[in-house]
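> One predicted model, sequence on top.
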Amino acid sequence: MNSNWRSVLFRHMALLVGTSLLLGLFTKAWGWSVALCLAAYLAWLLTGLLRLRHWLEHAEPDDEVPHASGLWEELYDRIHYQKRRSRQARDRLQAVINRAQKSTAALKDAVVMLDRDGNLEWWNPAARTLLGLTAPQDTGQAVTNLIRHPRFKDYFDRQNFHDPLELPSPINPQLQLQFFITLYGQSEHLMVVRDVTRLQLLEQMRKDFVANVSHELRTPLTVITGYLETLLDNVDQINPRWLRPMQQMQQQAGRMQNLLNDLLMLARLEATEYPSDNQPVAVDLLLLSIRADAQALSGERQHRISLEADPHLKLKGSESELRSAFSNLVFNAVKYTPDEGEIQIRWWGNEQGGHLSVQDSGIGIEPRHISRLTERFYRVDASRASDTGGTGLGLAIVKHVLLRHHGRLDVISTVGQGSTFTCHFPHNQLVQRNAPNSRD
C-alpha cells in the first residue's frame, strides 16, 4: 500500500462513526445503529474479499485488473504487479530449465538425477540408450533396482564417490560404462554415465601389445644373456679390451630382463580382478624373509633394518603378489637410503584395518612428485634411477597389487629426512591367527 493508507483508514473509520451517530440520532437506538453500521462495513469488506478471491482463482495472465476504489484499488494493483513479476521470474526460470534439458538431451553421456535415497527423478535420452531407463515406469524407482550389478550396489551404498566406477551396461554387456556420482543440494545425487568402450578396447590393445612384446623378447634376451655368461666365464680367453664392453652388455641385459619381468607382472595383474590363490598370508613371516633379502641387498652399505610385525594378524590374498609389492617398497628404501641409514618395517592392525609401513631415513621426495609416483616409468630423477637399476615400474606394481587386495598406498616424505610408504587394508582382508609364530 502507499504512504497515505493511514489517512484512508482514518476516513473509513470517521465515516463509520459519523454514519452510526447520524442513524442513532434519528432512531434513538445508539447500540443498534453502531452494530448495523459495523455489519454493513463488514459485509462490504467480505464482498471485496470474495471478489478478490474470485479474481485470484480465475484471472488469466492477460486479464485486466477489476475496477475498484480506495484500498481495494491499491490492493488489486499491488497483487497484479507481484503476479506479473512472479510470472516473469517463472518464465525466466523455465527458459533456463528448458535450455538445460535441451543441452543435456544433446549429450552422448547419460545424466540421471536421483533424490537423497537414490530414487530416479529425471534423466536425459542417453540414459535410455546406455542404461535402459524408461519413463514413466522407472520414475521413483531405486537406481540399485535397475542397475543390479553387485559392484554398483556396493559403490552406491558406501557413498564414497571420489573415484569413478566402470561396469558393463545393464542392457548391453558389450558396452563398458564409467559411472560418476556427485552429491549436491540436500544430499541428492547427480549421476553421469559415459561410454568408455572404445577407450577400454584401446587400453586392452595396449596391454596385449606390451604383454606380447615382453613375452616375445624374453627368448632372444635369454639367448643373449646365456652367451654373455658363457663368454665371461671364460674370461682368460677374451681380449682384455672386450672385457669391459661385455660386462656392460651383461649389466644392461640384466636390466632389460628385470624390465620385461616387471612388464609381464603388470600384465598378469591387469588380466584378472582378484588373486586366484586367495589365502591367509602370514605377513610377519613374509616380511622376515623380505628383510633378510634387503639385508643382503644392502651388503657393505650396512643399513640398519628393523622389523616389527604382529604375529597374530594375517592378510588374505596372494602371497606371491604381496611379496612382490612389499619387497618393492623395502628394496626401494634400501636403494635410496644413504649408507648406514635406518629402515623401519612395521605391520599392525587397529580399528581402521591392517597397515604395513616402510620408513627410511633416505633422501626424501619433493611434494610435486608424490602424486605421480605410481605411474608407469615415472622417475623422480632419471639419472638416479639409472644408477640404482630401477625400471620405473616398481610402485606401479605396488599400486595394482594393493588395488587387487582392496588396499591403498599413502606416501609421506620430507626432502633430506626420508619417506614413509604405508599400505592400508580393510578389516575384511584380515584374519586373526591364534598361535603366534616365533621370529627373530
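Received it, and whenever you're ready, just let me know what you need.

> From now on I want contacts and neighbour counts done on CA atoms only, so please keep to that.
Will do.

> where exactly do the strands run in the protein?
Ranges of strands within the chain are 110-114, 120-123, 165-168, 176-184, 188-195, 279-282, 304-309, 313-317, 342-350, 353-360, 408-414, 418-425, 430-432, based on DSSP state E.

> Out of those, which gets nearest to residue 27?
Residue 27 sits nearest to strand 120-123 of all these, at 70.2 Å, using Cα to Cα.

> For the closest one, name the packing helices and strands.
Other helices and strands packing on strand 120-123, by 3 or more Cα pairs under 8 Å, 6 or more residues apart in numbering; DSSP states H and E, are strand 110-114.

> Not counting the strand it packs on itself, show me its contacts.
Contacting residues not belonging to strand 110-114 are listed as 104, 120-127, 130, 143, 188-194 [Cα atoms under 8 Å, 6 or more residues apart in numbering].

> still on that earlier bit, turn the strands of the chain into TSV, columns for mean neighbour count.
Shown next, in TSV, are those (neighbours: other Cα atoms under 10 Å):
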stretch	mean neighbour count
strand 110-114	21
strand 120-123	20
strand 165-168	17
strand 176-184	18
strand 188-195	19
strand 279-282	18
strand 304-309	16
strand 313-317	22
strand 342-350	18
strand 353-360	22
strand 408-414	16
strand 418-425	21
strand 430-432	16
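
> okay if I get the ones you listed as TSV plus distance to residue 22?
TSV is the format used below for the strands of the chain (distance: least, Cα to Cα, whole Å):
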stretch	distance to residue 22
strand 110-114	70
strand 120-123	67
strand 165-168	86
strand 176-184	68
strand 188-195	68
strand 279-282	105
strand 304-309	106
strand 313-317	102
strand 342-350	93
strand 353-360	93
strand 408-414	94
strand 418-425	95
strand 430-432	98
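
> Indicate which one of those strands is closest to residue 96.
Ranking those by proximity to residue 96 (Cα to Cα) places strand 120-123 first, at 16.1 Å.

> who's in contact with that closest one?
Counting by Cα under 8 Å, 6+ apart, 110, 111, 112, 113, 114, 115, 138, 139, 140, 141, 142, 143 sit against strand 120-123.

> make it 7 Å
With contacts defined as Cα atoms under 7 Å, 6 or more residues apart in numbering, strand 120-123 is touched by 111, 112, 113, 114, 115, 139, 140, 141, 142, 143.

> Pasting the second one now:
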Amino acid sequence: MTQVWRRELRRLSYLIVLALSAGYVLHQPGWMLALVLCGYLGWQLLQLSRLHRWLRSPQNAPLPSTFGIWGAIFAETRQLQQRTLRYQHKLQSVINRIQDSTAALQDAVLMVDSHGNLEWWNQAAQEFLGLRSPVDVGQPVTNLIRDPAFKTYFDKADYQDALTIPSPVNKNQHLMFSITLFGRRDRLLLVHDVTRLKQLEEMRKDFVANVSHELRTPLTVLSGYVETMGMAAEMLPQRWQRMLSQMSEQSQRMEAIIKDLLALSRLETTSKQQPLPVAVKPLLEQICADARALSNDRGHRIELQLSGPANIAGFSDELRSAFSNLIFNAVKYTPDGGEIHVEWVEQDKHACLTVRDNGIGIAAHHIPRLTERFYRADPSRSKETGGTGLGLAIVKHVLMRHGGDLQIDSEMGKGSTFVCRFPL
C-alpha cells in the first residue's frame, strides 16, 4: 500500500474517532458517525466531479487545488497526459515521415481496409489510377478500378503472383499490382508502371517471330541442297560424307528450333478464340503410340490409364503439342527398359494429366526454371536427345491459354512427375 493511501486511511480513521468522541459527549454517537461519513462521501463526490470537469477541459487547463489522495490523482493524471502527448507527437512525426517518403515514391501505394474500402494513397496513385481526395476515401477499391481481372484478383485473396492490367485512366499505360495482407485482412497495394517492360516484351516477341520467319526460307534452301548432295554422297570423298551428315543433322536441329519458336510466337500473339470440346482419349492414345514408336528398341514400358472426363474445352493442336512434349520428354530422358505412366484423371475439381517416369530425375534447383526458353538442366544431353530447349516453354504457354497450370516433382535417380491441371 502506498504512502498516499496510508495517509488517506489515517485521515479517515481520525474522522471516525472524532465523530464517535463527539457523539458520546452529545449522547448521539451513531448520528455523529453518520454525519461525518456523509460529509466525507460528499467531499469525495465533489473531488470526483472536479476531476471529471478537468478531464473534459483543454489539456493545458491548470490543476485544481486540493490535497490528499485527490491531489496525487490530479498530479499523476497530468503526468500521464503529458507522456501521452509526447507519444502522440512522436507517432505523428513517424506517420508524417512515412507519408512524405511514400509520396516521393514513383510507385503507387494504397491502403485498403478489411472491407475493401480505400483508406489512404500517395500522389502516384492519383496519377496512375485517377483517384481523388477526399471524395474517394472510404469507397470500395473495386468500384474505382473497374477491371474484371482486378476484381477477380482482389477477391480471391491469393496474391502470390502479381497482376498486370491497363491503367483505368490511360489504356496505353500498363500497371502491375502487388497486394500484401496485414493486420485483420487489411491490404497494402503496390502499383508499378511496367509500360516500358511491356513494350520491350512485345518487341522481343515481334523480333523472335520475324527472325524465325526470315530464317525459315534460307534454312529450307540450305537443307534442300544438303539433302541433294547427300543423295550423291557415294560419289564424294569419305571426309565429305561425314561433313554432309553433320550439316544435315544440324540443319534438322535448326528447323526444329525454328518450328518451336514459331509455335511459341503463335501462342503468345494469337488472341484466344472460342474453345471447342477436345476428345482426350483418342488424343492420348495416338500420342502414346507415337511415343512407343519413338522408343523403338529401347524397351520402354509405356502405360496409359484413362478415368478422367472424356472431353475438355480447348484447342486440339495446342493440347497435342503440350501432351506430346511431356510424354516424348519422358521417353528421351528415361533409360532403356524404364517405365512411363500416363494418367488422365479427375481430381479436386480439375482434370489432370500426369506423366510419371523412373528416369534420371531433375535436381531441385533446376525445377523453377525448367519452363524458361532454352533452359536445360543438363546442357551436355542436348546432342543425345536432340531437344530444342523449348518444349516445356510451349507446355507452359498452352496451359496458360487453357487456364491450367503445370506442377513438377522430381528427384535425382528416381524419376520425374509432370502434372497438367485443367479447371473443370
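Happy to help now that I have it. Computed from a predicted structure; not experimentally measured.

> ok so, going back, indicate which one of the strands of structure 1 is closest to residue 83 of structure 1.
Residue 83 of structure 1 lies closest, by Cα to Cα, to one member of these: strand 120-123, at 29.1 Å.

> Off-centre distance for that closest one?
21 Å (Cα atoms, centre = their mean, to the nearest Å).

> One more: stretch 183-191 of structure 1?
When distances are taken as Cα atoms, centre = their mean, stretch 183-191 of structure 1 is centred 14 Å away from the chain's centroid.

> Please work out which residues of structure 2 line up with it.
Counting by TM-score structural alignment, stretch 183-191 of structure 1 falls onto residues 181-189 of structure 2.

> now do the same end-to-end measure for the matching stretch.
9 Å (Cα to Cα, to the nearest Å).

> okay, now residue 367 of structure 1: neighbour count?
Counted with other Cα atoms under 10 Å, the neighbours of residue 367 of structure 1 add up to 13.

> ditto for the one 4 residues further on
The burial count assigned to residue 371 of structure 1 is 10, neighbours taken as other Cα under 10 Å.

> just the one 5 residues further on next, same as before
The burial metric for residue 376 of structure 1, expressed as a neighbour count using other Cα under 10 Å, is 16.

> what do we get in structure 2 for it?
By TM-score structural alignment, residue 376 of structure 1 lines up with residue 373.

> can you check residue 421 of structure 1 too?
In structure 2, the residue paired with residue 421 of structure 1 according to TM-score structural alignment is residue 418.

> Ok, residue 71 of structure 1 next?
Mapped onto structure 2 by TM-score structural alignment, residue 71 of structure 1 lines up with residue 69.

> Verify the contact between its match and residue 8 for me.
Yes. With contact defined as Cα atoms under 7 Å, residue 69 of structure 2 counts as touching residue 8 (6.4 Å).

> Kindly provide the distance from the nearest residue to the match of residue 376 of structure 1 once chain neighbours are set aside to residue 89 of structure 2.
Excluding the flanking residues, the one nearest residue 373 of structure 2 by Cα to Cα, 6 or more residues apart in numbering is residue 390, at 5.2 Å. Going from residue 390 of structure 2 to residue 89 of structure 2 by Cα to Cα gives 60 Å.

> Counting neighbours, go ahead and name the busier of those two.
Between residue 390 of structure 2 and residue 89, residue 390 has the larger neighbour count (other Cα under 10 Å), namely 22 against 12.

> so what corresponds to the more buried one in structure 1?
Aligned partner of residue 390 of structure 2 by TM-score structural alignment: residue 393.

> list the contacts for residue 169 of structure 1?
Counting by Cα under 7 Å, 6+ apart, the residues that residue 169 of structure 1 touches are 130, 131, 175, 176, 177.

> Which residue is the nearest non-sequential neighbour of the last one?
Read it as residue 177 of structure 1. Closest residue to residue 177 of structure 1 apart from its sequence neighbours, by Cα to Cα, 6+ apart: residue 195 at 4.7 Å.

> With residue 166 of structure 1 as the reference, measure out to the one you found.
Relative to residue 166 of structure 1, residue 195 of structure 1 is positioned 10 Å away (Cα to Cα).

> Return the set of buried residues in stretch 233-252 of structure 2.
Within stretch 233-252 of structure 2, the residues scored as buried using 16 or more other Cα atoms under 10 Å are 233, 241, 244, 247, 248, 251, 252.

> what residue of structure 1 matches up with the third one?
Think residue 244 of structure 2. For residue 244 of structure 2, the aligned position in structure 1 is residue 246, judged by TM-score structural alignment.

> and what of residue 219 of structure 2?
Aligned partner of residue 219 of structure 2 by TM-score structural alignment: residue 221.

> if I look at that match, how far off is residue 151 of structure 1?
Using Cα to Cα, residue 221 of structure 1 is found at 42 Å from residue 151 of structure 1.

> who's more crowded, these two?
Just comparing residue 221 of structure 1 and residue 151: by other Cα under 10 Å the higher neighbour count belongs to residue 221, 16 against 13.

> what residue is smack in the middle of structure 1?
By Cα atoms, centre = their mean, structure 1 has its centre lying nearest to residue 162, at 1.3 Å.

> Distance-wise, check that residue relative to residue 155 of structure 1.
Between residue 162 of structure 1 and residue 155 of structure 1 the distance is 10 Å, computed by Cα to Cα.

> Trace the residue nearest to the centre of structure 1 over to structure 2, please.
Using TM-score structural alignment, residue 162 of structure 1 pairs with residue 160 in structure 2.
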